[in-house]
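Chemist: sequence isn't available, so here's the structure alone:
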């Protein structure tokens, strides 16, 4: 009887061990056949980083990737975009591993804490996540409180010590073995590994794959497309300022010359290049683009319909400035709670300086641009000379220099009376009110070009 029990016991043990071996090998094979999707965060956390992260996770899902591997080297950036990246990582069904290759400061620390695994290259660091402005000055308490809550919640969601995460933001958190009183917490790769915040110090990506049993996996490296590169270029502040100059310059030249021509096309294309990338990046909202359209309409009304320059013109300029500036700054219905105050100020300053620059360039170089060889290639320059049988007008050059009266408002086109005869005329220098004395400066085809008499 005892022999039978022993045999059954031995058979059970052997069967159990064989099952463990079979299932273990199956699990190992499954891990080795996994797909790893890799992308990098090497710059400041901003709209471009957020867009690249979204694109990476979407493509990883399309490729049925099992693991997302993020190689990180950043000193931080904008909290709102870091929070969006954090949420994407937490909500994704794909396992995320962050490889800190040198730095994960501030917003980078928040993103790292959202991942399932953190590995750090030897000599790397993580921490110092207090909210600061562009000059490095610590922001008021409401910003720090929000950041502390984000850090705690993220650490709790991924099973890490929330007190350590909070110490990255709050210098008053007591961690005597890790930091001095009154100092923010920053950890080296060894310190982070010793307290369990990091899953290990490594020398390369291959070592991470070995530790995660992914040595036989296929790896897909995220590629930045030309569209991403163009959007990144167009959202550069210097390029945005140049586009504003082109928009305002185009509007100016279009308003000072009759008809729709090249200046209008330049302004239109520049406006599209300015607003489209910001709209895609989540900066420009519909209402901000609407402000721009209304501002242009008010300026047109002021110049061509309403006499003088008053409320409509001033309101149009204000709306244009606001539409440009607000489009640069992410906000939810004027909620700038997570934006450093000087960030919005810098946006307004850039817009105002660009508009002033456009005005100065238009006044100084306007005539030379219109008469330049490059510009003339874009317009019809042929003349219909009288020697070839063409008749330019029904009046001769004796009318040039004569005085007359505006019989209608010139906006800029209208009617003038000279020597008892009425002629079609175009105002030079802006709006001319009905009844104003005018003087003929030149004529082209069937139009006289006139100015107010006191301007001569």
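Modeler: That came through fine. Everything quoted here is computed from the prediction, not taken from an experiment. Numbering: from 1, shown residues only.
Chemist: make it CA atoms for all contacts and neighbour counts henceforth
Modeler: Fine.
Chemist: flag every buried residue along stretch 7-25.
Modeler: Taking 16 or more other C-alpha atoms under 10 Å as the basis for neighbour counts, none of the residues of stretch 7-25 comes out buried.
Chemist: just stretch 266-277 next, same as before
Modeler: Buried residues in stretch 266-277, counting neighbours by 16+ other C-alpha under 10 Å, are found at 266, 267, 268, 270, 271, 273, 274, 275, 276, 277.
Chemist: and it, how far from the chain's centre?
Modeler: Computed by C-alpha atoms, centre = their mean, to the nearest Å, the chain-centroid distance of stretch 266-277 equals 14 Å.
Chemist: next one: stretch 329-339
Modeler: For stretch 329-339 - counting by C-alpha atoms, centre = their mean - the centre lies 14 Å from the chain centre.
Chemist: how long is that stretch end to end?
Modeler: Separation of the first and last residues of stretch 329-339 by C-alpha to C-alpha, to the nearest Å is 8 Å.
Chemist: re earlier: reformat the buried residues of stretch 266-277 as a markdown table; add distance to residue 258 and secondary structure.
Modeler: As requested, the buried residues of stretch 266-277 are arranged in a markdown table below (distance: C-alpha to C-alpha, whole Å; DSSP: H, G, I helix; E, B strand; the rest coil):
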| residue | distance to residue 258 | secondary structure |
| --- | --- | --- |
| 266 | 16 | helix |
| 267 | 16 | helix |
| 268 | 17 | helix |
| 270 | 21 | helix |
| 271 | 21 | helix |
| 273 | 25 | helix |
| 274 | 26 | helix |
| 275 | 27 | helix |
| 276 | 29 | helix |
| 277 | 31 | helix |
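Chemist: surely residue 405 is in contact with residue 416?
Modeler: Yes: proximity of residue 405 to residue 416 meets the contact threshold set by C-alpha atoms under 8 Å, at 5.6 Å.
Chemist: more neighbours, those two?
Modeler: With other C-alpha atoms under 10 Å as the criterion, residue 405 and residue 416 differ in neighbour count, and residue 416 comes out ahead with 29 against 21.
Chemist: can you give me the strands for the stretch 351-456 of the chain?
Modeler: Shown for the stretch 351-456 of the chain, the strands assigned by DSSP state E, counting those that start in this stretch span residues 403-406, 413-418, 421-427, 437-444, 447-452.
Chemist: and the comparison structure, right after this:
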């Protein structure tokens, strides 16, 4: 998730599944941060009693809003639009059907706060099938969570990929990355009764969590190792002659580890492995564990189950992404951006090789606008990146049309242009603005995609330019846009003496020809040579042969 783009752009703090983040990108690239989100349940609520009676919609109206794929600024605005539409239709229950690997920090934070601030409507998170990262953050922000029979919730971590594999994020960067995520989960835990310790175990690995129960009352709660050892200790420490010794306790401990919990899917008891979260792992829960730990309130595998649980009328309206929202997200994909850059390069080539400002230049400008506009709308590009690109284009234009040669302006323009284009692929990192070398995984992966996209576009553009110059001019209709190369006869320079003294022209000698001299044809004075005769001054002569600047004359027949 992101903390940049002014107030709307995501940053390199991308919430993505921690297991996927563990893959080493390569020796040449650093990997970036991945955040997943988690939830918990209240200490005072025993896990066996977490399935509560669901509130129903008073008017039977509800709406399902799918939340899928990567969470971005487009997702944020889409959810706001769809929720507003559902409320206008009188929906009393809004179900967010979540199936996402994660997304951008600021997008998920904004969505979570938006959901929490909704009034006079019950919000349900239906995990079908995965709610990792930003998906978990959105899920715990809702009033209630239900899950499909085979689904997963949780997993939030901050790691950095290095040349030799995953590495710990530096403490300063780590604090910035974890702080807003932790605070959001803590707020959700307090608001909806989730266990705070489990929420923190989603984000940081330092927590080793145990699930214990009171021997007499059956009260269950989650504790860390130190608290578990204190409550379950069977030995007691005492002092003998000033020395501290450990002696067996005559009193049985009041607490014990939880061994089994109810599995709502199989409707039977399942074994509980202790600790439920190790200090070397991030807490991730299946639907059964989420139910046991107090996150999931019930198993819902179909819209029919939803309708029965919340008193909704079937069919429940589904409010999907609009075609424009889907199209905008599609425009930011790597193949599409590579294609747009190819169009830009080919359009510039054709424009520079044809007179005037034509269709090719217009197409190139439109393609460049889409190339920059789509990531800007999704929160991937920022204003400063577009400014750098514009400045680079201006410097290149100055080099081409104002300054002679190829120097500082041209090189600077190319560097700025490349930096700006690559930056549109790289999410920003908190506290590092505007130009920086990415250190988090999402930033490095974005830079890698940018290099791959622009590199592929450059290679394919060169192939396209060769095709445009050699083959396409021969294709009907295309040759009207791209003219064919001229023939040698068409590019041969005109005769500089053409029109001065043509064969058959008649003039008069200026001075004697012996046999070379000068003759005047009209107002033109031309060097001529006779066929060997000696001709007097003023003799009327006729051109009988001309080859380049050699003009051969003879006395005119009328002379």
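Modeler: Great, that's in hand. Model, not experiment: these values are computed from the prediction.
Chemist: superposed, what's their TM-score?
Modeler: Scored against TM-score structural alignment, normalised by the length of structure 1, the superposed chains reach a TM-score of 0.69; 362 aligned residues with a C-alpha RMSD of 3.5 Å.
Chemist: circling back to that earlier point, got the strands of the stretch 351-456 of structure 1 as CSV, with distance to residue 366 of structure 1 columns?
Modeler: As requested, the strands of the stretch 351-456 of structure 1 are arranged in CSV below (distance: least, C-alpha to C-alpha, whole Å):
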stretch, distance to residue 366 of structure 1
strand 403-406, 27
strand 413-418, 21
strand 421-427, 18
strand 437-444, 19
strand 447-452, 18
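Chemist: which bit of structure 1 covers the longest strand that structure 2 contains?
Modeler: Assignment by DSSP state E gives strand 122-132 as the longest strand of structure 2. Under the alignment (TM-score structural alignment), strand 122-132 of structure 2 falls on residues 95-105 in structure 1.
Chemist: check the mean deviation of that stretch from structure 2.
Modeler: Mean deviation of stretch 95-105 of structure 1 from its aligned counterpart in structure 2 after superposition (mean C-alpha distance after the TM-score superposition for structure 1): 1.4 Å.
Chemist: so what does residue 66 of structure 1 match up with in structure 2?
Modeler: Using TM-score structural alignment, residue 66 of structure 1 sits opposite residue 92 in structure 2.
Chemist: and its match, how many neighbours?
Modeler: As a burial measure, the neighbour count of residue 92 of structure 2 was computed by other C-alpha under 10 Å and equals 21.
Chemist: with residue 169 of structure 2 instead?
Modeler: With neighbours defined by other C-alpha under 10 Å, the count for residue 169 of structure 2 comes to 18.
Chemist: so how far is residue 158 of structure 2 from it?
Modeler: Taken as C-alpha to C-alpha, the spacing of residue 169 of structure 2 relative to residue 158 of structure 2 amounts to 7 Å.
Chemist: before we move on, back to that, so the match of residue 66 of structure 1 touches residue 55, yeah?
Modeler: No: judged on C-alpha under 8 Å, residue 92 of structure 2 makes no contact with residue 55 at a distance of 10.3 Å.
Chemist: which of the strands of the stretch 351-456 of structure 1 sits closest to residue 25 of structure 1?
Modeler: Closest to residue 25 of structure 1 of those, according to C-alpha to C-alpha: strand 413-418, at 86.4 Å.
Chemist: in structure 2, what residues pair with that closest one?
Modeler: Aligning strand 413-418 of structure 1 against structure 2 (TM-score structural alignment) gives no matching residues.
Chemist: circling back: out of the strands of the stretch 351-456 of structure 1, which is closest to residue 188 of structure 1?
Modeler: strand 421-427 (72.1 Å).
Chemist: flag every buried residue along that closest one.
Modeler: 423, 425, 426, 427.
Chemist: same question for stretch 144-161 of structure 1.
Modeler: Applying a neighbour-count criterion of 16+ other C-alpha under 10 Å, one finds 144, 147, 148, 150, 151, 152, 153, 154, 155, 156, 160 buried in stretch 144-161 of structure 1.
Chemist: okay, and which of those map to helices?
Modeler: Within the buried residues of stretch 144-161 of structure 1, residues falling in helices by DSSP state H are 144, 147, 148, 150, 151, 152, 153, 154, 155, 156.
Chemist: out of these, flag the one nearest to residue 327 of structure 1.
Modeler: residue 147 (24.6 Å).
Chemist: in the helix ranked longest in structure 2, what counts as buried?
Modeler: Taking DSSP H as the assignment, the helix of structure 2 that covers the most residues is helix 441-470. For helix 441-470 of structure 2, the neighbour count (16+ other C-alpha under 10 Å) marks 441-451, 453-454, 456-458, 460-461, 464-465, 468-469 as buried.
Chemist: tell me which other helices or strands it touches.
Modeler: With contacts defined as 3 or more C-alpha pairs under 8 Å, 6 or more residues apart in numbering; DSSP states H and E, the secondary structure elements packing on helix 441-470 of structure 2 are helix 334-352, helix 408-423.
Chemist: average distance between that helix and structure 1?
Modeler: Once the two models are superposed, helix 441-470 of structure 2 sits on average 3.6 Å from its counterpart in structure 1 (mean C-alpha distance after the TM-score superposition for structure 1).
Chemist: what angle separates that helix from helix 408-423?
Modeler: Helix 441-470 of structure 2 and helix 408-423 meet at an angle of 120 degrees, taking axes from the mean of the first three to the mean of the last three C-alpha atoms, to 10 degrees as the criterion.
Chemist: so what corresponds to residue 331 of structure 2 in structure 1?
Modeler: In structure 1, the position corresponding to residue 331 of structure 2 is occupied by residue 234, as judged by TM-score structural alignment.
Chemist: so that match makes contact with residue 240?
Modeler: Yes: under the contact definition of C-alpha under 8 Å, residue 234 of structure 1 touches residue 240, with a separation of 6.6 Å.
Chemist: ok, the two, which is more surrounded?
Modeler: When residue 234 of structure 1 and residue 240 are compared on other C-alpha under 10 Å, the one with more neighbours turns out to be residue 240, at 22 against 19.
Chemist: so what's that one up against?
Modeler: Contact analysis of residue 240 of structure 1 by C-alpha atoms under 8 Å, 6 or more residues apart in numbering lists 234, 274.
Chemist: so how far is residue 350 of structure 1 from it?
Modeler: Spatial separation of residue 240 of structure 1 from residue 350 of structure 1 under the definition C-alpha to C-alpha is 9 Å.
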